[in-house]
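In: Compute the structure for the input listed below.
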Amino acid sequence: MATAGGPTVRRRQLGSELRRLREHAGMRIEDVATHLECSMSKISRVETGQAPIKARDVRDLLQWYGVSDPVRIETVMQIHKDAQQQGWWTHYAEVLPSGMATYAGLEADARVLRSYEPTFVHGLLQTEEYARAVIAAVRPNEPQEVDQLVRFRKERQALLTRDPDPLELWVVIEESALRRPVGGREVMVAQLEHLIEATRLPNVTIQVMPTSKGAHAALAGTFSLLEFEPRTPTVVYVNSIAGNVYLEKERDVRTFIQTFDLVRAAAPDPHDTSVTLERIAREMHAS
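Out: Reported below is the predicted structural model:
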């Protein structure tokens, strides 16, 4: 059983282990819900790492599932203890959209992040001014929260320069997103220049999908693939106005991996990106 990672990954590991032990013991989710006197949805969320569980309930379940090995019990309880730690993102819990705290935890624990962005520049690559314009546009009725959300986004960006193991980021961005003057032309030109600088980072790869390319495999919308240390399953994150979806089933993950591979194969070579960004910036500045 893997034990590496921060609190979000640890919570997922705990849930996965509890699910494995339940299934090995021949128990159903409804059996566990009855035993702990809670809802089946609560057990489901615990087993998928989306909800906390008390230490005494973990010990109770281990005993109920027939786990008697003291080393195994101690390992599981240590994972539970580590999962209770508070990540830096919890300071923004009151203003974050539903599910964003979970995503921030996964992103912080990830080793590799691959993303397709049809509408905006990826959050880890946004300038402060661009981020402010985007957040203010999508949350027009909550101006008092914009500053906090901009700070939250800036803190996330530290992942790209963390020492000694920066996040490896590969993003495919639609050209149309880069031509939309979010915040005005000056803000957008500065954002394009920031992207040019980002292409020089050894752990960042950016591709621009030309509008002239037409239809391609990812037209259904934005998604991200988060990869962790070995033995920790990859997670697919799909974000939409309707809500956030996390996919972990092997079949779903494999589909999105194949989709991303098709998209990056269809986009121009990453070595051409800086030239493309410079051209768009010149055209926007001149218009």
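
In: alpha carbons only for contacts and neighbour counts from here, please
Out: Noted.

In: Before we go further, residue 172 is sitting in a strand, right?
Out: Yes: counting by DSSP: H, G, I helix; E, B strand; the rest coil, residue 172 is part of a strand.

In: Quote the end-to-end distance of stretch 167-185.
Out: This stretch, stretch 167-185, spans 30 Å end to end (C-alpha to C-alpha, to the nearest Å).

In: Proceed likewise with the subsequent sequence, for comparison:
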Amino acid sequence: MADLSSPIASFIVAEIRRARGSAGMTQEAFGRAAGYAASHVSSVENGTRALTIDFIRGADRGLNNGGLFERMIEELGRPSWFLPWLDAERTATQLRCFQPSLIPGLLQTQDYARAVIRCDDRLSDDEVDRRLAERMSRQEVLTKKDPPHFIAVIAESVIRRAGEDFRDIMAAQIKYLISLAERPNISIHILPDEISMHVGLTGPFSLARTGHQWLAEMENQLGGTVVDQDDDVDTLLSRWETVRNEALPRRQSIELMKEVVDSWT
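Out: Model (predicted):
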């Protein structure tokens, strides 16, 4: 599943099913209390429909358990603040991302992603592997049937950040970006270093459109924030347009990435 690693999602679903049974609730009765049709409940319990944060919160309401399952997710899987974003990311028709410091997660190679995750020296090897698997799983959204249109703006300094011990990983990452940029649903634009001052310097952000609604996400050193207030989302959409307009066109961006790789050989 895109929002939780499969073992954790399966565990949470099994616990929801167990709690429903202990409460003597049929799928229909549970669905009414949680705000879902019985067929939806059945699909989640059978593993044919993704477990989402909305369903988990509905289960907590339906079982009147004080938010037990949402707390379990926060302890066992993704932090709860991130789950609404993952739901939006998985169902979006359009995705936008501005990154001034790293390659966006949806575009990272496995080696690059592992290096980024390992920057947190508090993580055990098992936790690094778990987070890496989750990040790679998220990327499936770009290759599924009817994928979203994804546009990324990446600062030029990001693709030039490669010390001697990191150059091979970075070269492979840029080649991967070039191959992704050839896909019809993916556009990658480089923001030149010569644009020294721009509104994006305040930090990275992502946008997802599901239906007629936009949702935004901003990460920071302590976690992140999902933004759903209309005024705040409108501000980020405006800032997106600003940084997008400062970036190079698609073809020029690809040529610049090729030049960077060629300069290392």
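
In: now for residue 256 of structure 1: what does it line up with in structure 2?
Out: Counting by TM-score structural alignment, residue 256 of structure 1 lines up with residue 236 in structure 2.

In: my guess is residue 57 of structure 1 meets residue 36, correct?
Out: Yes: at 7.3 Å, residue 57 of structure 1 and residue 36 qualify as touching, with contact defined as C-alpha atoms under 8 Å.

In: picking that back up, which SSE is immediately downstream of the helix or strand where the match of residue 256 of structure 1 lies?
Out: Using DSSP states H and E, the element containing residue 236 of structure 2 is helix 230-246. For helix 230-246 of structure 2, the following helix or strand on the C-terminal side (DSSP H and E) is helix 250-263.

In: Give me the contact list for that next one.
Out: Helix 250-263 of structure 2 is contacted by residues 159, 160, 171, 174, 175, 178, 181, 187, 188, 189, 190 when judged by C-alpha atoms under 8 Å, 6 or more residues apart in numbering.

In: all helices for structure 1, in order.
Out: Taking DSSP state H as the test, the helices found in structure 1 are 7-24, 29-36, 40-47, 55-64, 70-83, 100-109, 128-138, 146-156, 175-179, 185-198, 250-266, 273-286.

In: one step back: quick one: buried residues of the helix holding residue 236 of structure 2?
Out: Neighbour counts using 16 or more other C-alpha atoms under 10 Å place 233, 236, 237, 239, 240, 243, 244 of helix 230-246 of structure 2 among the buried residues.

In: Packing partners of it?
Out: For helix 230-246 of structure 2, the elements it packs on are strand 94-99, strand 186-191, strand 213-220, judged by 3 or more C-alpha pairs under 8 Å, 6 or more residues apart in numbering; DSSP states H and E.

In: Tell me which of the ones you listed sits nearest to residue 55 of structure 2.
Out: Proximity to residue 55 of structure 2 (C-alpha to C-alpha) singles out strand 213-220 among these, at 18.4 Å.

In: any chance of the contacts of helix 250-263 of structure 2 in CSV, plus distance to residue 204 of structure 2?
Out: What follows is those, written out as CSV (distance: C-alpha to C-alpha, whole Å):
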residue, distance to residue 204 of structure 2
159, 16
160, 18
171, 23
174, 19
175, 23
178, 21
181, 20
187, 17
188, 15
189, 15
190, 14
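
In: Now list the buried members of those residues.
Out: Buried among those by 16+ other C-alpha under 10 Å: 159, 171, 174, 175, 178, 181, 187, 188, 189, 190.

In: Which pair of the residues you listed spans the longest distance?
Out: It's 171 and 187 that sit farthest apart of those, by C-alpha to C-alpha, at 19.1 Å.

In: on that earlier part again, format the helices and strands packed on helix 230-246 of structure 2 as TSV; extra columns: distance to residue 228 of structure 2.
Out: TSV is the format used below for these (distance: least, C-alpha to C-alpha, whole Å):
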stretch	distance to residue 228 of structure 2
strand 94-99	15
strand 186-191	24
strand 213-220	5
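
In: Check those for me and report the most buried one.
Out: strand 186-191 (a mean of 24; mean count of other C-alpha atoms under 10 Å).

In: Read off where that strand ends up in structure 1.
Out: Against structure 1, strand 186-191 of structure 2 falls on residues 204-209 (TM-score structural alignment).

In: Now that stretch on structure 2. Mean distance?
Out: Here the mean offset of stretch 204-209 of structure 1 against structure 2 after fitting is 0.5 Å, by mean C-alpha distance after the TM-score superposition for structure 1.

In: what does that stretch contact?
Out: Outside stretch 204-209 of structure 1, the residues that reach it (C-alpha under 8 Å, 6+ apart) are 160, 168-175, 198-199, 264, 266-270, 273, 276.
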